[in-house]
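Peer 1: Got a predicted structure plus its sequence, pasted below:
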Amino acid sequence: MIDTADPYAAYAALRTAGPVHRIAGPDGSPSWLVTRYDDVRRALADPRLSVDKRNALPGNYRGLSLPPALDANLLNMDPPDHTRIRTLVTKAFTAGRIEALRGPIRRTADVLLEPITARGAADLVPEYAAPLPITVICDLLGVPVEARPDFRSWTDTMLTPPGPDEARAAIGAMLRFFAGLIEAKRSAPADDLISDLIAARDQEDQLSDDELTSLVFLILFAGYENVVHLIGNTTLALLDDRSRWERVRADRSLLPAAIEEVMRYDGPAPLAIRRFPLEDLEIGGVVIPAGETVLLGLASANRDADRFPDADRFDLDRAAGGQLALGHGIHYCLGAPLARVEVAIAIDALLDHAPGLTLAVPQSELRWRDTIRTRGLTGLPVKVG
């Protein structure tokens, strides 16, 4: 059993016991968990491990059930469809577009922090870490300002549904919203990512309507949930040892290294998207039958002392490179550059507005989401000081 509040001891025990283990996955179905760095890194780039759910054994995988218009996304696709769609998105998801977001991201961070600093206290997850990335991704996609409260509500419900009926209602509402928004952008294109994707869909490298809608849906989730938790986890990691906070506050050039170390040490995605072997496949000396569910333990791999010396220690001076929090191979996170920019600006603004920031409760009272799929705080009460 993996303790979601502190999973790293369990991961260490699993790595010591062996490279691959039979476990119950996040959906309750039997899965194979790969725990060691070298095995995980190789598997992330192995074309014999498919992400297409049609390659799962019948009854072996019980993931989130989405309508086809939301399910036809890159996390469920192998080449050549994956290659075709990722190429189109890369053309629209340019470095220039990300760079142009720097100013708006900082202005949004400043606006969110003003009432927090005036009040002198806050819960940084709902008041800062969550609204910042939802604003950024809505700006990127071209979601109208008046629709954003509903947009965030649907997203939060899908991430932590009170029950299956509420989840289905949120999925249905979001599907109808996306269909209407795409149609509006097709009639009146603007300078946003959805308009660019529509142009790509209507040109020679076409996307189907379902692929287009699913792609917008995936960009929303990839650009929201993990960034929320990375902002929260980074803030906590810096506050956990005051010397870290003060070093980064005094020398902002350390911010990129701090964020990379947080992704290694306590990243928001403990597991990669599930895979299904196209043939009986040996990983770490264990033969996994074709079609069974394989989970690649990113969090476990990132704490593997054979790759990262003193891996359980947060080290601002650790040599950069190698962490797998954003994946590896053809499914490497498409939004990685934007995520790094968002988190760096979020923490930079926090250091400026609240240099004396401290936790408002003992760290032992902080609560983590009760799932091995996500590593994120439910709240982060702080005092501005």
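Peer 2: It's in. Note that this is a predicted model, so its numbers are computed, not measured.
Peer 1: For the rest of this, base every contact and every neighbour count on C-alpha atoms.
Peer 2: OK.
Peer 1: Enumerate the positions of stretch 72-86 that are buried.
Peer 2: Within stretch 72-86, the residues that count as buried by 16 or more other C-alpha atoms under 10 Å are 72-78, 82, 85-86.
Peer 1: what does stretch 313-333 give?
Peer 2: Within stretch 313-333, the residues that count as buried by 16+ other C-alpha under 10 Å are 314, 316, 323-328, 330-331.
Peer 1: So which of the buried residues of stretch 72-86 sit within helices?
Peer 2: Among the buried residues of stretch 72-86, the members found in helices (DSSP state H) are 82, 85-86.
Peer 1: So for this protein, the centremost residue is which one?
Peer 2: In the chain, the C-alpha nearest the mean C-alpha coordinate belongs to residue 226, at 2.9 Å (C-alpha atoms, centre = their mean).
Peer 1: Please report how far that one lies from residue 248.
Peer 2: Remark: distance between residue 226 and residue 248 (C-alpha to C-alpha, to the nearest Å) = 22 Å.
Peer 1: Residue 192 too?
Peer 2: Using C-alpha to C-alpha, we find residue 192 at a distance of 34 Å from residue 248.
Peer 1: same thing with residue 77?
Peer 2: Relative to residue 248, residue 77 is positioned 40 Å away (criterion: C-alpha to C-alpha).
Peer 1: Same check on residue 345?
Peer 2: According to C-alpha to C-alpha, residue 345 and residue 248 sit 13 Å apart.
Peer 1: tell me the helices in the stretch 1-150 of the chain, going along the chain?
Peer 2: 8-17, 37-44, 68-71, 81-92, 95-100, 102-119, 124, 131-141, 148-159 (DSSP state H, counting those that start in this stretch).
Peer 1: Give the other helices and strands that the longest one contacts.
Peer 2: The one in question is helix 102-119. helix 131-141, helix 336-353 (3 or more C-alpha pairs under 8 Å, 6 or more residues apart in numbering; DSSP states H and E).
Peer 1: another structure for you, compare them:
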Amino acid sequence: MSGPLESQEFSRDPYPLLAALRERGPVQRIRTGNGRTTWVVTGWTQARAALADGRLSKNTARYFAGRPAHRNLAPAVSRTMLATDPPDHGRLRKLAMKAFTPAAVARLEPRIREIAEELAGAVAAGLAARGTADLIEDFAVPLPIAVISELLGVPERDRAAVRRWSNTLFAAADPDDVVDRASHELSDYMTELIAARRDSPGEDVLSGLIAARDEEDRLTEPELVSLAVLLVVAGHETTTNLIGNGMLALLLDAPLRARLTADPGLLPGAVEEFLRYDAPLTVATFRYATEPIELGGARIAPGDVVLVSPGAANRDPAQFPAPDAVRLDRPTGHLAFGHGPHHCLGAPLARVEARIAFEVLLTRLPGLRLTDGSAGTGALRWRRTRLMRGLAELPVTTSERRPRS
């Protein structure tokens, strides 16, 4: 039996449940599908504090040590940088973040735009030929996968498999053994890719990490594999959801779409509002208390699991007036990329990819609209995922006339 956070209703629309929890208090205890309980943090102030609180550990290996093991996740998946605490976390993050500085991302902009233009052209051709297209499958997925794959040196022939393994890792409806198997397949693949890059290094990020491992000995081999797995998965999953969720908001709001089309200079602010309004990550990854903590009126005991919800915090009316509406004039302050030491290091890249994606789609496909029958969020299919908030598909058509044959 699944808990409320694992339900199909929550995947389709998490905000009613999160709002109901927040109304009872910003930190609430709920039952999970395994019969245990967890704390869920829904208030913005409390979520921001929890994300930066060193008493909430992310060291899953330490938490599960000595507990009965019911899973067989590959260590490269279960023990990534996201599942470490200082000082190891800082050491690993410092090595990875060189690829995601604003200056490094700025150098990628021409290539990101080139990929986006190619994909938009293919969408336009599909609309002309068939009358419909799927913006998730045809654009929101392949853009960030292509970008992160080129950064890491993942060959184009392997990207479909990487995407499949990644999707399975987050699939709430898949049996545990299927998820476990996907974790090993992805880990094995990255191990083989690292071996190939070691024999024939290039200018990609993976080759740089290998150099840090082999020449300066700052990475162990398991750390190298897990960092590669994390970068390839995190490097596309959330950005896909940001693009998909943001495009849905635009397709449901014609005046907003017209405003952004007329003034692309508003797009950076729009990206921030889309991140707040429909965060790609509804619930942040695992944390547990290492000592007694008082948070939002709740007394959290050592060993208790704490789940912080950026999706809920970003719609806290105490922080954001009219939180269920899209407004471009809001001050920044969303928690979609987290806060504190685990703040998403790929945030600069995600922002640039999303800004370019929206600009290209609005410019190249001005007549885009939802297909008949999918004009509301209740009519759309959402992915059944662990943690993530994203569409399974976004069917669109165009109001522009199709050329006669």
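Peer 2: Arrived safely, thanks for sending. As the structure is a computational prediction, the values presented were derived from the model and not from experiment.
Peer 1: Can you calculate the TM-score here?
Peer 2: Between these two chains, after superposing, the TM-score reads 0.93 (TM-score structural alignment, normalised by the length of the first structure); 384 aligned residues with a C-alpha RMSD of 2.2 Å.
Peer 1: so which of the ones in helices among the buried residues of stretch 72-86 of the first structure comes closest to residue 204 of the first structure?
Peer 2: Nearest to residue 204 of the first structure among those: residue 85, at 12.3 Å, using C-alpha to C-alpha.
Peer 1: re the thing from before, what is the nearest of the buried residues of stretch 72-86 of the first structure to residue 237 of the first structure?
Peer 2: Looking across the buried residues of stretch 72-86 of the first structure and measuring by C-alpha to C-alpha, the closest to residue 237 of the first structure is residue 75, at 29.5 Å.
Peer 1: how about the nearest residue to the closest one, chain neighbours excluded?
Peer 2: Using C-alpha to C-alpha, 6 or more residues apart in numbering and skipping the chain neighbours, the partner closest in space to residue 75 of the first structure is residue 51 (6.4 Å).
Peer 1: so what corresponds to that neighbour in the second structure?
Peer 2: Alignment note (TM-score structural alignment): residue 51 of the first structure maps to residue 58 of the second structure.
Peer 1: residue contacts, that match?
Peer 2: Shown in contact with residue 58 of the second structure (C-alpha atoms under 8 Å, 6 or more residues apart in numbering): 82-85, 286-288.
Peer 1: Tabulate the residues you listed in TSV, adding columns for distance to residue 230 of the second structure.
Peer 2: Shown next, in TSV, are the contacts of residue 58 of the second structure (distance: C-alpha to C-alpha, whole Å):
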residue	distance to residue 230 of the second structure
82	8
83	11
84	13
85	16
286	15
287	17
288	21
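Peer 1: Can you match these up with the first structure and say which hold?
Peer 2: For these, the aligned pairs still in contact in the first structure (both residues aligned by TM-score structural alignment, their matches' C-alpha atoms under 8 Å) are 82-85, 286-288.
Peer 1: Give me the angle between the longest helix along the second structure and helix 159-170.
Peer 2: Using DSSP H, we find that the single longest helix of the second structure is helix 221-251. Using axes from the mean of the first three to the mean of the last three C-alpha atoms, to 10 degrees, one finds that helix 221-251 of the second structure and helix 159-170 are set 90 degrees apart in direction.
Peer 1: mean deviation of whatever helix or strand comes next after helix 221-251 of the second structure from the first structure?
Peer 2: Next in sequence after helix 221-251 of the second structure, counting helices and strands by DSSP states H and E, comes helix 254-262. Compared with the first structure after fitting, helix 254-262 of the second structure has a mean deviation of 0.5 Å; criterion: mean C-alpha distance after the TM-score superposition for the first structure.
Peer 1: Quick one: list the elements packing against the next helix or strand after helix 254-262 of the second structure.
Peer 2: Downstream of helix 254-262 of the second structure, the next assigned helix or strand under DSSP H and E is helix 267-277. When contacts are defined as 3+ C-alpha pairs under 8 Å, 6+ apart, helix 267-277 of the second structure sits against helix 221-251, helix 347-364.
Peer 1: repeat that with 7 Å
Peer 2: Under the contact definition 3 or more C-alpha pairs under 7 Å, 6 or more residues apart in numbering; DSSP states H and E, helix 267-277 of the second structure sits against helix 347-364.
Peer 1: tell me, the helix or strand following the helix it packs on lands on which residues of the first structure?
Peer 2: Of the helices and strands lying after helix 347-364 of the second structure in sequence (DSSP H and E), the nearest is strand 368-370. Strand 368-370 of the second structure corresponds to residues 357-359 of the first structure when matched by TM-score structural alignment.
Peer 1: which residues sit against that stretch?
Peer 2: Applying C-alpha atoms under 7 Å, 6 or more residues apart in numbering, the contact partners of stretch 357-359 of the first structure are 239, 381-385.
Peer 1: could you redo the last one with a cut-off of 6 Å?
Peer 2: Residues outside stretch 357-359 of the first structure that contact it (C-alpha atoms under 6 Å, 6 or more residues apart in numbering): 382-385.
Peer 1: So what's the residue count around the closest residue to residue 106 of the first structure other than its chain neighbours?
Peer 2: With sequence-adjacent residues excluded and distances taken as C-alpha to C-alpha, 6+ apart, residue 106 of the first structure is closest to residue 345, at 6.2 Å. By other C-alpha atoms under 10 Å, 20 other residues sit near residue 345 of the first structure.
Peer 1: Tell me how far the aligned residue in the second structure for residue 345 of the first structure lies from residue 175 of the second structure.
Peer 2: Using TM-score structural alignment as the criterion, residue 345 of the first structure maps onto residue 356 of the second structure. Distance of residue 356 of the second structure to residue 175 of the second structure, given as C-alpha to C-alpha: 37 Å.
Peer 1: Quick check: closest non-adjacent residue to residue 165 of the second structure.
Peer 2: In this structure, residue 165 of the second structure finds its nearest non-sequential neighbour in residue 182, 5.1 Å apart by C-alpha to C-alpha, 6+ apart.
Peer 1: mean per-residue distance, the helix or strand containing that neighbour to the first structure?
Peer 2: Using DSSP H and E, residue 182 of the second structure falls within helix 176-199. Superposed on the first structure, helix 176-199 of the second structure shows a mean distance to its aligned partners of 2.2 Å (mean C-alpha distance after the TM-score superposition for the first structure).
Peer 1: Quick check: the next helix or strand after that helix compared with the first structure, mean distance?
Peer 2: Next helix or strand after helix 176-199 of the second structure toward the C-terminus (DSSP H and E): helix 205-214. Following the fit onto the first structure, the mean deviation recorded for helix 205-214 of the second structure is 1.0 Å by mean C-alpha distance after the TM-score superposition for the first structure.
Peer 1: buried sites along helix 205-214 of the second structure?
Peer 2: The neighbour-count check on helix 205-214 of the second structure (16+ other C-alpha under 10 Å) flags 205-213 as buried.
Peer 1: Among those, find me the one that's closest to residue 193 of the second structure.
Peer 2: Closest approach between the buried residues of helix 205-214 of the second structure and residue 193 of the second structure, by C-alpha to C-alpha: residue 206, at 9.0 Å.
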